[in-house]
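Chemist: here is my input, please return the structure:
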Amino acid sequence: MAKVLGGLPFLVVLSILVALGGSRELHEMSMMERHEQWMSLYGRMYEDEPEKARRFEIFKSNVEFIESFNRDRDKSYRLGINKFSDMIKEELRAARNGYKKSPPRSSRITPFQYEIVTAVPYSMDWRKKDAVTANKDQKQRGSCWVFSAVAAIEGVTQLTTGKLISLSEQELIDCDDNGEDHGCKGGINDHAFQFIFKNYGLTTETNCYTKRWVN
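Modeler: Okay, the predicted model is just below:
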């Protein structure tokens, strides 16, 4: 006669535990397969097995967070797996964030103010307005201050002229000689806009790289 445990026959309880253990193993196998596919997609290699195991745990944690976040249908956006999915926030911030806080403004400078309007949309996707260029990759450099400034100018240019033109981040990195900006090692957004203003704009991304390599 089967033993009873917590109101259920012992064999039933045992079957449930085995099933749970099996599903957990399948989950791990599935996640490992996803990690292998992700590595192949982004050409990711690790120096040894301990490093691979550590990165897998980070990848798994990030993927589980992404899936949990996306289950909330009330969110206005969705997260996705990308080439940074085996990194922790601190690593990503150290590798990509070269933003420097602007110095205090003079009290004589009139602060920026938005126009007073009443009829504004709840949200706006500027991609649908063709005011955003394709994603650009700053690589392992602290040049986010440049890329963000250039993206803003690209959007303003499109809204003003109706033409979406990919402008050159490299010109800012190479030519902004402000003593407080250091190209790929960090800088200040305000200085980027000041350079663009004094330089009467930026060259296009295509033009910059053509001259860079031809000359």
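Chemist: alpha carbons only for contacts and neighbour counts from here, please
Modeler: Will do.
Chemist: quick one, helices of this protein?
Modeler: In the chain, the segments counted as helices under DSSP state H are 10-42, 49-70, 89-96, 144-161, 169-175, 189-198, 205-214.
Chemist: turn the ones you listed into CSV, including mean neighbour count and distance to residue 123.
Modeler: What follows is the helices of the chain, written out as CSV (neighbours: other Cα atoms under 10 Å; distance: least, Cα to Cα, whole Å):
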stretch, mean neighbour count, distance to residue 123
helix 10-42, 13, 33
helix 49-70, 15, 19
helix 89-96, 13, 28
helix 144-161, 19, 16
helix 169-175, 19, 28
helix 189-198, 16, 25
helix 205-214, 11, 30
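Chemist: which one of those lies nearest to residue 135?
Modeler: Among the helices of the chain, helix 144-161 comes nearest to residue 135, with 9.8 Å by Cα to Cα.
Chemist: ok so, going back, save the helices of the chain as a markdown table, and put in distance to residue 82 too.
Modeler: Output for the helices of the chain, formatted as a markdown table (distance: least, Cα to Cα, whole Å):
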| stretch | distance to residue 82 |
| --- | --- |
| helix 10-42 | 8 |
| helix 49-70 | 10 |
| helix 89-96 | 12 |
| helix 144-161 | 18 |
| helix 169-175 | 23 |
| helix 189-198 | 26 |
| helix 205-214 | 25 |
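Chemist: here is the second sequence; please produce its structure so I can put it next to the first one:
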Amino acid sequence: MTSANRLCFLFAFIVLGFRASGVACRRTAADMAMSLRHERWMAQHGRVYRDAAEKDRRFQIFKRNVEYVNTVNDAHRKYKLRINQYADLTNDEFKASYGGFRPTTTKAAPTFRYENETAVAPTVDWRSRGAVTPVKNQGECGCCWAFSAVAAAEGIIKLKTGKLILLSVQELIDCSVYGEDRGCNGGAVEDAFEFIISNGGLTTDANYPYTASDGTCDAVKSSSKEATISGYESVPGIGEPSLLKAVARQPVSVAIDAGGPAFQFYSSGVFTGKCGTNLDHGVTVVGYGTTADGTQYWLLKNSWGASWGESGYMRMQRGAAGAPEGLCGIAMYASYPTM
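Modeler: As a prediction, the model looks like this:
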């Protein structure tokens, strides 16, 4: 090798070294920024890990979730995601703790009182009519079924009596042993309705407050009935038109497939993402409408706290193409209490 060639080789080696060093520095800087973001997130949500190994594992999950959220948002869809209190959980961990819906064999009345409804309002929001209580947070208790049933009951009681009463979810968790109801291990809305009827009603949340855990039924508190329902009906079939008729008249309990990561980090907009029909979460439909660009949606009250979604609510696409059962199976398993 000539001296000129040796000089060229040395120069190329130095240049490559500088480039590799620059890439490493950029990676280090990015990791440091992500680490600081994780630290701020931990402080915001009061998260403390048992040791350094667990902290590093949670950091890696947090990092992947941030990357996922950024990727979805960069696609400019009709909805946005954001990093929230669930950002250090894998999607499997999230599904295991924050669902809880179980289908039941309990049969509702074979009637559908809204079958002959022909004129429904173009937009309904039961919140604006005073029939919806504040959003709650189920925490790591798989009792979405109880929150969904109570929200629907609170709605019809308000519409029939004029009184909006915050009813006890904890009473259902502790005391309902009907059908599939298993407290924090899941349950069914219809079985919750059965308990309310047979128990002669529910007490208030103030009298029997929520603890996000299973407990022994407090017969004394449960005996103080505040309000009740007389029956319940299922929305027939699996199509959205029947569900629309029911929601036009009152809040309705439904089950959806909420197991995807987009649900975990939903922030705003009309959700149009991918989901199946593995019904694993109970929510309450408290309205519907159409956006300025013509996108039809359902308005869902969730039980993951007011910091999730649109102050605890989600707008989900209505009339999605190729989904006769509704997006995420929303029209497959719907029921409502009656008075």
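Chemist: so for residue 120 of the first structure, which of the helices of the first structure sits nearest?
Modeler: helix 144-161 (16.7 Å).
Chemist: need the residues that contact the closest one.
Modeler: 96-100, 130-133, 138, 163-169, 172-173, 186-189, 192-193 (Cα atoms under 8 Å, 6 or more residues apart in numbering).
Chemist: roughly how far does the equivalent of residue 65 of the second structure over in the first structure sit from residue 129 of the first structure?
Modeler: When the first structure is aligned by TM-score structural alignment, residue 65 of the second structure is paired with residue 62. Separation of residue 62 of the first structure from residue 129 of the first structure (Cα to Cα, to the nearest Å): 32 Å.
Chemist: could you pull out the strands for the stretch 101-250 of the second structure?
Modeler: Applying DSSP state E, counting those that start in this stretch to the stretch 101-250 of the second structure gives strands spanning 124-125, 231-234.
Chemist: could I get those in CSV, plus columns for distance to residue 43 of the second structure and mean neighbour count?
Modeler: Rendered in CSV, the data for the strands of the stretch 101-250 of the second structure read as follows (distance: least, Cα to Cα, whole Å; neighbours: other Cα atoms under 10 Å):
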stretch, distance to residue 43 of the second structure, mean neighbour count
strand 124-125, 36, 20
strand 231-234, 45, 20
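Chemist: how about those strands in CSV, adding distance to residue 111 of the second structure?
Modeler: Shown next, in CSV, are the strands of the stretch 101-250 of the second structure (distance: least, Cα to Cα, whole Å):
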stretch, distance to residue 111 of the second structure
strand 124-125, 23
strand 231-234, 7
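Chemist: for these, which one sits closest to residue 263 of the second structure?
Modeler: Distance to residue 263 of the second structure, taken as Cα to Cα, is lowest for strand 124-125 among those, at 21.6 Å.
Chemist: after superposing, tell me the mean distance of that closest one to the first structure.
Modeler: Strand 124-125 of the second structure differs from its equivalent in the first structure by a mean of 6.1 Å after superposition (mean Cα distance after the TM-score superposition for the first structure).
Chemist: contact partners of that strand?
Modeler: Here strand 124-125 of the second structure makes contact (Cα under 8 Å, 6+ apart) with 247, 248, 286, 287, 288, 289, 299.
Chemist: so the third one sits against residue 252, correct?
Modeler: Spelled out, it's residue 286 of the second structure. Yes. Contact criterion Cα atoms under 8 Å: residue 286 of the second structure and residue 252 qualify, at 6.8 Å.
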